[in-house]
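Student: coords please:
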Amino acid sequence: MNSYIFPIKAAVITFPFLAMLITAPFLIYYYRKYGQLGKLRSLILYSFVFYLLCAYYLVILPLPSISIVAQMTGPRYELHLFQSWENFINQTVLQLNNPSTYLPAMKQSVFLEPVFNIFLLFPFGVYCRYYFKFSLGKTILASFALSLFFELTQLSGLYFIYPRPYRLFDVNDLLHNTLGGTFGFACAPLFTFFLPTRSELDSESLAKGQQVTLLRRFVAMVIDWIAIGFLSSLLKFFTNILPANLRALFNYPIASFTLAVMLYFMLLMHLWNGQTIGKKVVRIKVVEPDREHIRLWSLVKRYSAFYLLLYGLLQIFNYTMTHLPTNNHSVFIAYVTFGLMSLGILLLFLFNLLYALIRRKTRLFHDKASHTYTISTLLKKEVEHANF
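Tutor: This next block holds a predicted model:
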């Protein structure tokens, strides 16, 4: 039993970290398509990711040492289909006319191993039918593909990290796993009858997608800074043609940060009428009241108040705290004063953010300072169509 419990414990420990990475594509996709993720959809997706992690860890854990695996001489694969059934017939203590043998028979490995492999992909079949709306044929193919991935992971010695497989590649596992996914598909209504349908989830998300939440804006911001990092890496190849004094300027973080904000969040957003790469992905844009095209000056005010002001305050606070130990009393007082002032303004921003989260407000201080709004670009007809 410990061989089953240990992988589940490992999944629980690593889940918060891996879930962020694994669910990121889902998050981007649903914000792009519906403009909203929704609490229930989030719970379903996170449960699906957690299930996949548990299943994967059950397949690969516990990990033996490489030296032990190198000394293994057992078979690498089992290609005899229905070998598990033959093993059960030959080794089981089950006697149908003797009920006292039922429980001991259920404790034997020849019974537990096939049953475990069936149950391993049973939840997968439920997810395929309920959430992904797969047909029976697609569910069977998806279950077989997932099982094949698990078996090839074992056959490759965990992607050739080990000199040989430390677990057996078994075609019977493919059969049992696929059966498990099929059974899960058949039994899905028994486990999901109390949940809203996928269509109802989609309609609700589209309707709520007209509202721009802070989480949606945060996802756009993360995508934008990933894009900036990628573009900055590309630009480094062309900096050699610049004069030496200009190249030296890029070595200062504050200079490169300011340039990135000016080019990306001001100039590019002006050219794209209030959108960036991240905002296009999650389908939002920054607008001004009664204007079809946002002004460059409004973007300068907006992102100077957000990025440049906050970044500058962070630099001031960091500098004053770093140089605070000094024998000059006047300099000490100046450092403390500027440090506390910058910290106070930063705390005000944090308070503004927490207040907006608690009260479910959508506008922060830089929105109000620049008289701009963030709106959804989801078409109204998409929302209306989802309600039918």
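
Student: going forward, measure contacts and count neighbours with C-alpha atoms only.
Tutor: Noted.

Student: Burial check on residue 237, number of neighbours?
Tutor: Residues lying near residue 237 (other C-alpha atoms under 10 Å) number 9.

Student: contacting residues for it?
Tutor: Shown in contact with residue 237 (C-alpha atoms under 8 Å, 6 or more residues apart in numbering): no residues.

Student: Can you tell me how far it is from residue 386?
Tutor: Distance from residue 237 to residue 386, counting by C-alpha to C-alpha, to the nearest Å: 47 Å.

Student: Equivalent analysis for residue 160, please.
Tutor: 47 Å.

Student: So which of these two has more stuff around it?
Tutor: Ranked by neighbour count (other C-alpha under 10 Å), residue 160 and residue 386 place residue 386 first, with 17 against 12.

Student: From what I see, the more buried one and residue 201 are in contact.
Tutor: No: look at residue 386 against residue 201 with C-alpha atoms under 8 Å: they stay out of range, at 9.9 Å.

Student: In the helix or strand residue 16 falls within, which residues are buried?
Tutor: Element membership for residue 16, per DSSP states H and E: helix 2-34. Of the residues in helix 2-34, those buried by neighbour count under the rule 16 or more other C-alpha atoms under 10 Å are 4, 6-8, 10-11, 15, 19, 23, 27-34.

Student: I'd like the structure of this one too, to check against the first:
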Amino acid sequence: MGSRVLPAVFATFYAVVFAVLLFVPYVAREYRRRGELGAWTAVLRFAALLYLCGLVDYVLSPLPPITPGFCRFVGEMRPQWEPLRSFRGVRPPGDWNGVVALLAHDSVQQFVLNIALFVPLGILARRLLRRGVFVVGAIGFATSLLIELTQLTGVWGVYPCPYRLFDVDDLIANTCGAVLGRFAAPAVRLLPVRPSGLLPTQPRPVTRFRRLTGMCCDLLVLWWIGSGAAKLVDIGLRTGVLQHRWWLDATALWFGPALFLLLVAVVGGSTPGQHAVRLRPVAASGRRPSPVAVLRRWSVGVGGLGLVQGALNLAGLSSVWLAVTAVWCAVHAVGVFRNRDHRGISGRFAGLHVVDAREPRQQPTVAAAT
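Tutor: From the prediction side, this is the model:
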């Protein structure tokens, strides 16, 4: 795999990992700050995350191993302080063949690529921060300077000497790229972003997208807690604090997190995912659901998934957890789409509906599909 492709692969992997880890806090923040989760806004946020991961990867990777004689191996990297020095010897084109030769010149290609690398930064700085040309240019310059200083200092002292060149031409090209991105940012308005125009405190309809987002949040919370608990158990076993028991892994990974989510639903009245997307389960009368109804909903929903996965773990069939989770997600997603009020399979089984948490409790209403 080429040196230009491999960093992109790693950047995509890291961006997906960070997106999964930050998904629930991001959803909860958007519903409280904006009142809703815009799909295209989320895409832009992920694009920003992917770009930052890619920027770090392309700047630092590949990280060479520190071996004896490392500085002799990489050679002496003296900073290049003369502006546009890389264009020395580049002749202006006199005809079409000259233009082709100019575009094929290494210095020209490097300069253009450095410009293109920072165009997304200018777009994101304009769209996400709402800043003008001067501020966007300053952000581009500061980011480029940080990169160049990282290279000049050998990743801030990690390496005994620089293994990449500090070049003032990169500062110029990167800053120009950020400014160009600022002027290209209006093109992002072509994306079908349609805010509702409502205040963050005003209720919204209970849509399929919203219900599925809440279910994804519950699934992630179950997985996070289980992964964290399993890691603690592993540390305890390695250090001798815990002794291995046949039920320990299944309890840490699945049973414990599932019971924790049940406790949260009973005490708080809603699951973490419902709380994130600002939904509240109610009985048919509009009142808060009884503990029995919450238990029924949990047993068919994320709690039932945890119990099944824990049982499979005890039976030595933990390798099928991904397939079981995929089937569970598909079945419940179909249930959300087949119900007009989007309460899903677990809601129907428990006799519960979901309403916007911003609806007054004195006058609970079941939101209709839109």
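
Student: Quantify their similarity with the TM-score.
Tutor: Here the superposed chains carry a TM-score of 0.70, computed using TM-score structural alignment, normalised by the length of the second structure; 338 aligned residues with a C-alpha RMSD of 4.5 Å.

Student: returning to what we had before: from the chain's centre, how far out does the helix holding residue 16 of the first structure sit?
Tutor: Chain-centre distance of helix 2-34 of the first structure: 7 Å, with C-alpha atoms, centre = their mean, to the nearest Å.

Student: which residues make contact with stretch 206-216 of the first structure from outside it?
Tutor: Counting by C-alpha under 8 Å, 6+ apart, 31, 34-36, 282, 284, 357, 362, 374-378, 382-383, 386 sit against stretch 206-216 of the first structure.

Student: In three-state terms, label the residue lying closest to residue 144 of the first structure once chain neighbours are set aside for me.
Tutor: The shortest distance from residue 144 of the first structure to any non-neighbouring residue, by C-alpha to C-alpha, 6 or more residues apart in numbering, is to residue 178 (5.1 Å). Going by DSSP: H, G, I helix; E, B strand; the rest coil, the secondary structure assigned to residue 178 of the first structure is helix.

Student: Go ahead and confirm residue 178 of the first structure touches residue 118.
Tutor: Yes: counting by C-alpha under 8 Å, residue 178 of the first structure touches residue 118, with 7.5 Å between them.

Student: With neighbour numbers in mind, choose between these two.
Tutor: Between residue 178 of the first structure and residue 118, counted using other C-alpha under 10 Å, the more crowded position is residue 178 (29 against 22).

Student: Tell me which residue of the second structure lines up with the more buried one.
Tutor: Matched by TM-score structural alignment, residue 178 of the first structure corresponds to residue 175 in the second structure.

Student: Isn't that match up against residue 140?
Tutor: Yes: using C-alpha under 8 Å, residue 175 of the second structure is in contact with residue 140, at 4.9 Å.

Student: quick one: common contacting residues for those two?
Tutor: residue 118.

Student: Surely residue 72 of the first structure is in a helix?
Tutor: No: counting by three-state DSSP, residue 72 of the first structure is not found in a helix; it is coil.

Student: What is the burial count for it?
Tutor: 13.

Student: ok, and the closest non-adjacent residue to it?
Tutor: In space, residue 72 of the first structure is closest to residue 166, 7.7 Å off (C-alpha to C-alpha, 6+ apart).

Student: residue contacts, the aligned partner of that neighbour in the second structure?
Tutor: Structural correspondence for residue 166 of the first structure with respect to the second structure (TM-score structural alignment): residue 163. By C-alpha under 8 Å, 6+ apart, residue 163 of the second structure lies in contact with 71, 74-75, 77, 151, 154.

Student: which of these tops the neighbour count?
Tutor: residue 151 (24 neighbours).

Student: so who does it touch?
Tutor: So residue 151 of the second structure contacts 162-166 (C-alpha under 8 Å, 6+ apart).

Student: List just the nearest of those to residue 245 of the second structure.
Tutor: Distances from residue 245 of the second structure to these, taken as C-alpha to C-alpha, are shortest for residue 163 (50.3 Å).

Student: now the host helix or strand of residue 57 of the first structure: how far from the chain's centre is it?
Tutor: For residue 57 of the first structure, the element it lies in under DSSP H and E is helix 39-60. Using C-alpha atoms, centre = their mean, the mean C-alpha position of helix 39-60 of the first structure is found 11 Å from that of the whole chain.

Student: helices or strands up against it?
Tutor: If you count contacts as 3 or more C-alpha pairs under 8 Å, 6 or more residues apart in numbering; DSSP states H and E, helix 39-60 of the first structure packs onto helix 2-34, helix 136-155.

Student: if we go to 10 Å?
Tutor: helix 2-34, helix 109-120, helix 122-130, helix 136-155, helix 198-208 (3 or more C-alpha pairs under 10 Å, 6 or more residues apart in numbering; DSSP states H and E).

Student: okay if I get those helices as TSV plus distance to residue 268 of the first structure?
Tutor: Formatted as TSV, those follow (distance: least, C-alpha to C-alpha, whole Å):
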stretch	distance to residue 268 of the first structure
helix 2-34	20
helix 109-120	49
helix 122-130	41
helix 136-155	42
helix 198-208	28
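
Student: Residue 302 of the first structure: which of those is closest?
Tutor: So among those, helix 2-34 is nearest, using C-alpha to C-alpha, at 23.7 Å.

Student: the inter-axis angle of that closest one versus helix 109-120?
Tutor: 10 degrees (axes from the mean of the first three to the mean of the last three C-alpha atoms, to 10 degrees).

Student: what is the orientation angle of helix 2-34 of the first structure with helix 39-60?
Tutor: 140 degrees.

Student: thinking again about what came up before, ok, the contacts of stretch 206-216 of the first structure vs residue 296 of the first structure, which is closest?
Tutor: residue 374 (15.6 Å).

Student: next SSE after the strand or helix carrying that closest one?
Tutor: Element membership for residue 374 of the first structure, per DSSP H and E: strand 373-376. Remark: after strand 373-376 of the first structure, the chain's next helix or strand is helix 380-386, criterion DSSP H and E.

Student: distance of residue 285 of the first structure from residue 137 of the first structure?
Tutor: Counting by C-alpha to C-alpha, the gap from residue 285 of the first structure to residue 137 of the first structure is 41 Å.
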